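**Q** A structural model of the following input is requested.
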Amino acid sequence: MIDGAAVSGAPLLRLLAWLSPAFPLGGFSYSGGLERAAHDGFVRDADGLQAWLAAGLAHGFLWNDAVLLAASHGTDALDDIAALAEALAGSRERHGETMALGSAFMGAASAWPSPVLERLPDPVALPVAFGAVAAAHGIGIEAACQGYLHAQVSQAISAAIRLSLSGQVAGLRVLSALEASILDTGARAAAASLEDLGACTFRADIAALRHETQHSRLFRS
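**A** Just a heads-up that it's a prediction; the model follows:
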């Protein structure tokens, strides 16, 4: 097992493949409630997007995802953690998003066979599947958390560009500005336990709920 954030060789290539936008998960179909936040005026531009994502990393579902990923890394209690992850989905769309992406990840990751795929329930929340598979392929817990969070933030920025909240250059500036937060959140999650789960981003949670009844939309969440 590779310790810390260092990762190289075949594990690095696998991590890059699994986190690539081209990996067939369908994450481009989801915004995690960002579309509703834009509709309601909570996020209006790149500065608002950066604040929205920073809050998610520090106090929101991104933090919880990272903790669940870390708890799933190399554990035998996958069924219990998977059930907890599913229960923590705060809305129908958040539940559908994480479960659909988790199942898609398992299917795509089967190109790299591992016994852990047989131990995971299906469907399963994405961070649980990612943490378990990363551990099975020798990817360290901190690198897995940080890579996962970077991919999630990148996906949200891509959604923001399609929602005309930001251009590509401004979106990259947001990604650059959040690097330290991504690294810090990933490192903290790697050292955390399930007792550290918890979120207080109420506006984001309400946006995710309200998106369920939004009439005109680009995204499934």
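**Q** make it CA atoms for all contacts and neighbour counts henceforth
**A** Will do.
**Q** Please name the nearest non-neighbouring residue to the residue nearest the centre of the chain.
**A** Residue closest to the mean C-alpha point of the chain, counted by Cα atoms, centre = their mean, is Q152 at 4.5 Å. Closest residue to Q152 apart from its sequence neighbours, by Cα to Cα, 6 or more residues apart in numbering: L62 at 7.9 Å.
**Q** ok, that neighbour to A89 distance?
**A** Separation of L62 from A89 (Cα to Cα, to the nearest Å) stands at 12 Å.
**Q** Compare these two (neighbour count), which wins?
**A** Neighbours were counted for L62 and for A89 using other Cα atoms under 10 Å; L62 has more, 24 against 18.
**Q** Report the buried residues of the lengthiest helix in the chain.
**A** Using DSSP state H to define each element, the chain has its longest helix at helix 141-162. Buried positions in helix 141-162, judged by neighbour count with 16 or more other Cα atoms under 10 Å: 141-161.
**Q** structure for this one too, so we can compare:
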Amino acid sequence: MSTTLLLLADGRFPAGGHAHSGGLEAAVTAGRVRDLDDLDAFLRGRLATVGLVSAAFAAAACAGGDIHTLEAGLDARTLSPALRKASRAQGRALLRAGRTLWTLPTAERELHHPVALGVVAAAAGLTPAEAALTAAYGTVTGPASAAVRLLGLDPYATHALVARLAPDCDAVAARAATVDDLPACSAPLLDIGAETHATWEVRLFAS
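**A** Presented below is the predicted three-dimensional model:
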């Protein structure tokens, strides 16, 4: 495994990921996620939908896909304005961090996070498959980290859960890197939760 992949996937990479819960804060407040078993179901659902889409778009961008087409595709797949805003905020932060480490092409506008991840991964010398794996992994680790703060879960048990999801992350990444048509899996509760979450005056996470 590439050390560069580990660097880019590290939660300590200064790309602002720690400020986002991936929809978990809204799910916790709504009572849908209360314990480790609920978190397991939440992460598996997120990986199978948002994770697959993100991984596929990251792989496509890393492979040199047309940025405008990929951006339009993600806009069409992201129904929630709040999620589009969060995705671009994370993409902006990732590009800023990436530019300090590698030589990136000049983007004509802000990019969605998965597209930005693919661009940064390519600049770092990673393969599309590695970009997909980084995206899939981030889909579960961000909310898992947020769960420790939001629910007071045992961090050891939470990381054990993430470890059990490793084969699923690998499978999603492998599928994402080889699809002919970019997937359009949806997660309506994440869209609804994001719009509700965006109206809160007090919250721990930006999304």
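**Q** Return the distance of the aligned partner of the residue nearest to Q152 of the first structure in the second structure relative to H113 of the second structure.
**A** In the second structure, L62 of the first structure lines up with G51, judged by TM-score structural alignment. Separation of G51 of the second structure from H113 of the second structure (Cα to Cα): 12 Å.
**Q** Can you give me the end-to-end span of stretch 70-78 of the first structure?
**A** 11 Å.
**Q** Count the residues that sit near the alignment partner in the first structure of H112 of the second structure.
**A** Aligned by TM-score structural alignment, H112 of the second structure pairs with A125 of the first structure. Neighbourhood size, A125 of the first structure [other Cα under 10 Å]: 30.
**Q** How about T213 of the first structure?
**A** Residues contacting T213 of the first structure under the criterion other Cα under 10 Å number 10.
**Q** Let me see the contact set for it.
**A** The contact partners of T213 of the first structure, taken as Cα atoms under 8 Å, 6 or more residues apart in numbering, number zero.
**Q** Show me where the second structure has its helices.
**A** Counting by DSSP H, one finds helices in the second structure at the ranges 3-9, 24-29, 36-46, 52-62, 67-77, 81-101, 113-123, 128-151, 155-164, 166-176, 188-197.
**Q** looking at those, which is buried most?
**A** Comparing these by mean neighbour count (mean count of other Cα atoms under 10 Å), helix 52-62 ranks first with a mean of 31.
**Q** Could you verify my assumption that the match of H112 of the second structure touches F105?
**A** No: assessed by Cα atoms under 8 Å, A125 of the first structure is found out of contact with F105, at 9.6 Å.
**Q** In contact with C200 of the first structure, which residues are there?
**A** So C200 of the first structure contacts H59, G60 (Cα under 8 Å, 6+ apart).
**Q** State the distance from it to I206 of the first structure.
**A** Per Cα to Cα, C200 of the first structure is found 11 Å from I206 of the first structure.
**Q** How about A55 of the second structure, nearest residue that isn't a chain neighbour?
**A** A132 (4.1 Å).
**Q** Aligned against the first structure, show me the partner of the one you found.
**A** For A132 of the second structure, the residue aligned by TM-score structural alignment is C145.
**Q** do you know how far the aligned partner of L39 of the second structure in the first structure is from L15 of the first structure?
**A** Aligning on TM-score structural alignment places L39 of the second structure opposite L49 in the first structure. Distance, L49 of the first structure to L15 of the first structure, using Cα to Cα: 26 Å.
**Q** Contact partners for the counterpart of R203 of the second structure in the first structure?
**A** Aligned counterpart of R203 of the second structure in the first structure: R217 (TM-score structural alignment). Contacts for R217 of the first structure (Cα under 8 Å, 6+ apart) come out as E35.
**Q** Centre of the chain to stretch 112-132 of the second structure, how far?
**A** Put simply, stretch 112-132 of the second structure sits 12 Å off its chain's centre (Cα atoms, centre = their mean, to the nearest Å).
**Q** coming back round to it: just confirm the match of L62 of the first structure contacts V172, I think it does.
**A** Yes: G51 of the second structure lies in contact with V172 (Cα under 8 Å); the separation is 7.5 Å.
**Q** Aligned to L190 of the second structure, what sits in the first structure?
**A** Using TM-score structural alignment, the partner of L190 of the second structure in the first structure is A204.
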